[in-house]
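Undergrad: coordinates only, sequence not included:
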């Protein structure tokens, strides 16, 4: 029986992916449906997807599946045939990446989680089957024209920073579980408004719409397939994009360009920029926005201190970061007001 997990060094796999010449298609999909045995379902998926050379990150839980993957283009139809052979996933919408170089993932990881989206909801009466109404790109644009519409971005602050819908409200938080009660508080007094929720691929805003209905709101909508599907629709139908800038994605690309507008700024020099990067110092790995000039000046690092470290011999770098949990650090503009701009002296 084939191993149901990866056994090769992660960095080696990344280099192998970068050397691939066969084109790949990056896509995402999700579905809320009950899975009796997530572990068995996880192993079943791994066996078949590994045989098709699928890379990516998939979460499985009792409440469903959430996947971001890349598939060799010549295996795409075989992948669809397998996926659609699973009854609850038959005919499921696949969000094909907008700005894709095929270099999004380099290993297949399928993990069993308590939930496919960590939401902090403990109320046993909450029901994902009662959710907001889907809207497509054309309907989204029409609703945005109405003064009775409130549009809420259900993504993290660093996603909103590089691109968002016109008039969209930001919920300034690092986590979805914090955003849900914040969205309810923000909308108090607007119970008669049309509330549209959106996110990257639809999974977060679908759950958020169900939560808003659970909390007593009536006219709740969510963007079907999120920003990714919206971008495909406006391109296909030739309609105006109400989304401005770049769509942050959680893979090696770190972003898909939707419009040419650059609405963010470099976190080091303040010039217009919307390219996210992780600090080249592996002991830091901070996610931040860096322009090309600062990338060159700081060797891809967030501070002079980190730049000094990456210039050290590799073994010395390893000693410095021993025992450090770099976690999932992101640059937060709100927190940055309490400290100097990245790269400046304190």
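TA: That came through, no problem. All of these numbers come straight from a predicted model, not from anything done at the bench.
Undergrad: C-alpha only now, for contacts and for neighbours.
TA: Will do.
Undergrad: count the residues that sit near the residue nearest to residue 135 when sequence neighbours are not counted.
TA: With Cα to Cα, 6 or more residues apart in numbering as the criterion, residue 135 has its nearest non-adjacent residue at 5.1 Å, and that residue is residue 223. Using other Cα atoms under 10 Å, residue 223 has 27 other residues around it.
Undergrad: next, the one to line up against it:
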């Protein structure tokens, strides 16, 4: 019984090209109490591998977090399989605004301690006791209310290229960093302010909404389906779009443009730019913002040092990388000292 990938990313990419069929990029999540995540993981892999599903799926005792792509002509079967699982019946699916057949190139279903790393060890905290979900229209009304505090629950490199106007955008590297910072900053407004949160697809602010209710906040709201579903509703219902710039996404596309506003800068020259790239030096692979001019001048690298390494013969690069661990700066997502105009 096959429970793992047998094809490389390059082999899968060629199969997708040869098939010539459209694929749908989809994300969804569901908090639930799962007794045996390992058995559930294996069940999903077997079923979805047969449907040619590709993506990154995390399963834990607290539920499932899935980002994937599925052939368009298999979508009906995929949805039927989801509906056959009791806690996933009619689960909301966030379908990407901008599609890319190569958004994912492998099927990875992994068992994790949690579907969203939060650093919390409070056994009295119930993640299913969530805040009030609101759609795009109600969200637009709420964020104009002077009695509302709007908080972006994403990391700095996400909000740097796009966020809602008037939102608080915590300068954090991880979701777990933001929880205590926000609680501390708003500790005097647990009863007199409405706390409204948003994130990419809803999973982080749903956990945050349950956490802040647990911490005593009385009026907690979250944007249903996150920025992805908000954009869909704005387009479908012809609502005012209050999001500025791009929505960062965690697949090969890296972002979806929501408005024409460019609110960030190239980390190398400072000119307006919101294009995230990874440093071409495989020993670095730092995520940063780079304009086309700098990409050409720097050979897609983040620094002169990386450019020199990238220009070496491939076998020499491999020799230099041998035995070396990835630099921690890759996890700083644009905070590296080699970047002159970083946030």
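TA: The structure has been received and is ready for your questions. As the structure is a prediction and not an experimental result, all values here were calculated from the model.
Undergrad: got a TM-score for the two of them?
TA: The TM-score (TM-score structural alignment, normalised by the length of the second structure) is 0.95; 340 aligned residues with a Cα RMSD of 1.7 Å.
Undergrad: quick one: the nearest residue to residue 219 of the first structure once chain neighbours are set aside from residue 288 of the first structure, how far?
TA: Leaving out its chain neighbours, the residue that sits closest to residue 219 of the first structure by Cα to Cα, 6+ apart is residue 194, at 5.1 Å. To residue 288 of the first structure, residue 194 of the first structure is 34 Å away according to Cα to Cα, to the nearest Å.
Undergrad: ok so, going back, check contacts around the residue nearest to residue 219 of the first structure.
TA: By Cα atoms under 8 Å, 6 or more residues apart in numbering, the contact set of residue 194 of the first structure is 143, 148-150, 219-221.
Undergrad: now for these, which pair is the farthest apart?
TA: Farthest-apart pair in the contacts of residue 194 of the first structure is 148 and 221; separation 13.0 Å (Cα to Cα).
Undergrad: neighbour-wise, which of the two wins?
TA: More crowded of residue 148 of the first structure and residue 221, by other Cα under 10 Å: residue 221, with 26 against 12.
Undergrad: please give me every residue in contact with the more buried one.
TA: Contact analysis of residue 221 of the first structure by Cα under 8 Å, 6+ apart lists 132-135, 194-197, 209.
Undergrad: just give me the mean distance for the helix or strand containing it relative to the second structure.
TA: Using DSSP states H and E, residue 221 of the first structure maps to strand 220-223. Mean deviation of strand 220-223 of the first structure relative to the second structure after superposition (mean Cα distance after the TM-score superposition for the first structure): 0.5 Å.
Undergrad: could you do stretch 24-32 of the first structure as well?
TA: Compared with the second structure after fitting, stretch 24-32 of the first structure deviates on average by 0.4 Å (mean Cα distance after the TM-score superposition for the first structure).
Undergrad: which residues sit against that stretch?
TA: The contact list for stretch 24-32 of the first structure (Cα under 8 Å, 6+ apart) reads 63-73, 76, 89, 92-97, 100-104, 128, 201, 203.
Undergrad: now stretch 149-158 of the first structure
TA: So stretch 149-158 of the first structure is in contact with 143-144, 160, 164-165, 167-176, 179, 183, 193-200, 204-205, 208, 330-332, going by Cα under 8 Å, 6+ apart.
Undergrad: again, but for stretch 206-219 of the second structure
TA: Stretch 206-219 of the second structure is contacted by residues 125-131, 153, 179, 183, 189-191, 193-195, 197, 220-222 when judged by Cα under 8 Å, 6+ apart.
Undergrad: now those residues: which count as buried?
TA: Buried members of the contacts of stretch 206-219 of the second structure, counted by 16 or more other Cα atoms under 10 Å: 127-128, 130-131, 153, 179, 183, 190, 193-195, 197, 220-222.
Undergrad: out of these, which are inside helices?
TA: Among those, DSSP state H puts 179, 183 in helices.
Undergrad: what is the burial count for residue 309 of the first structure?
TA: Look at residue 309 of the first structure: counted by other Cα under 10 Å, it has 18 neighbours.
Undergrad: quick one: residue 66 of the first structure is in a helix?
TA: No - assessed with DSSP: H, G, I helix; E, B strand; the rest coil, residue 66 of the first structure is strand; it does not lie in a helix.
Undergrad: and it, how far from residue 28 of the first structure?
TA: Taking Cα to Cα, one finds residue 66 of the first structure at 8 Å from residue 28 of the first structure.
Undergrad: how about residue 335 of the first structure?
TA: Distance from residue 335 of the first structure to residue 28 of the first structure, by Cα to Cα: 31 Å.
Undergrad: and residue 315 of the first structure, by the same measure?
TA: Distance, residue 315 of the first structure to residue 28 of the first structure, by Cα to Cα: 38 Å.
Undergrad: and the counterpart of residue 255 of the second structure in the first structure, what does it touch?
TA: Under the alignment (TM-score structural alignment), residue 255 of the second structure pairs with residue 255 of the first structure. Residues near residue 255 of the first structure by Cα under 8 Å, 6+ apart: 246-249, 275-276.
Undergrad: and the residues you listed as JSON lines, adding distance to residue 282 of the first structure, secondary structure and neighbour count?
TA: Formatted as JSON lines, these follow (distance: Cα to Cα, whole Å; DSSP: H, G, I helix; E, B strand; the rest coil; neighbours: other Cα atoms under 10 Å):
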{"residue": "246", "distance to residue 282 of the first structure": "26", "secondary structure": "strand", "neighbour count": "26"}
{"residue": "247", "distance to residue 282 of the first structure": "25", "secondary structure": "strand", "neighbour count": "25"}
{"residue": "248", "distance to residue 282 of the first structure": "22", "secondary structure": "coil", "neighbour count": "25"}
{"residue": "249", "distance to residue 282 of the first structure": "21", "secondary structure": "coil", "neighbour count": "17"}
{"residue": "275", "distance to residue 282 of the first structure": "19", "secondary structure": "coil", "neighbour count": "20"}
{"residue": "276", "distance to residue 282 of the first structure": "16", "secondary structure": "strand", "neighbour count": "20"}
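Undergrad: which residues in the first structure form helices?
TA: Applying DSSP H to the first structure gives helices spanning 10-19, 38-51, 76-84, 137-144, 157-162, 176-186, 203-214, 226-237, 292-297, 304-310, 314-321, 333-336.
Undergrad: now do the buried residues in the fourth one.
TA: Neighbour-count burial for helix 137-144 of the first structure, with 16+ other Cα under 10 Å as criterion, is recorded at 137, 140-141, 143-144.
Undergrad: packing partners for it?
TA: strand 149-153, helix 226-237 (3 or more Cα pairs under 8 Å, 6 or more residues apart in numbering; DSSP states H and E).
Undergrad: that one vs the second structure, average distance?
TA: Helix 137-144 of the first structure sits 0.4 Å off on average (mean Cα distance after the TM-score superposition for the first structure).
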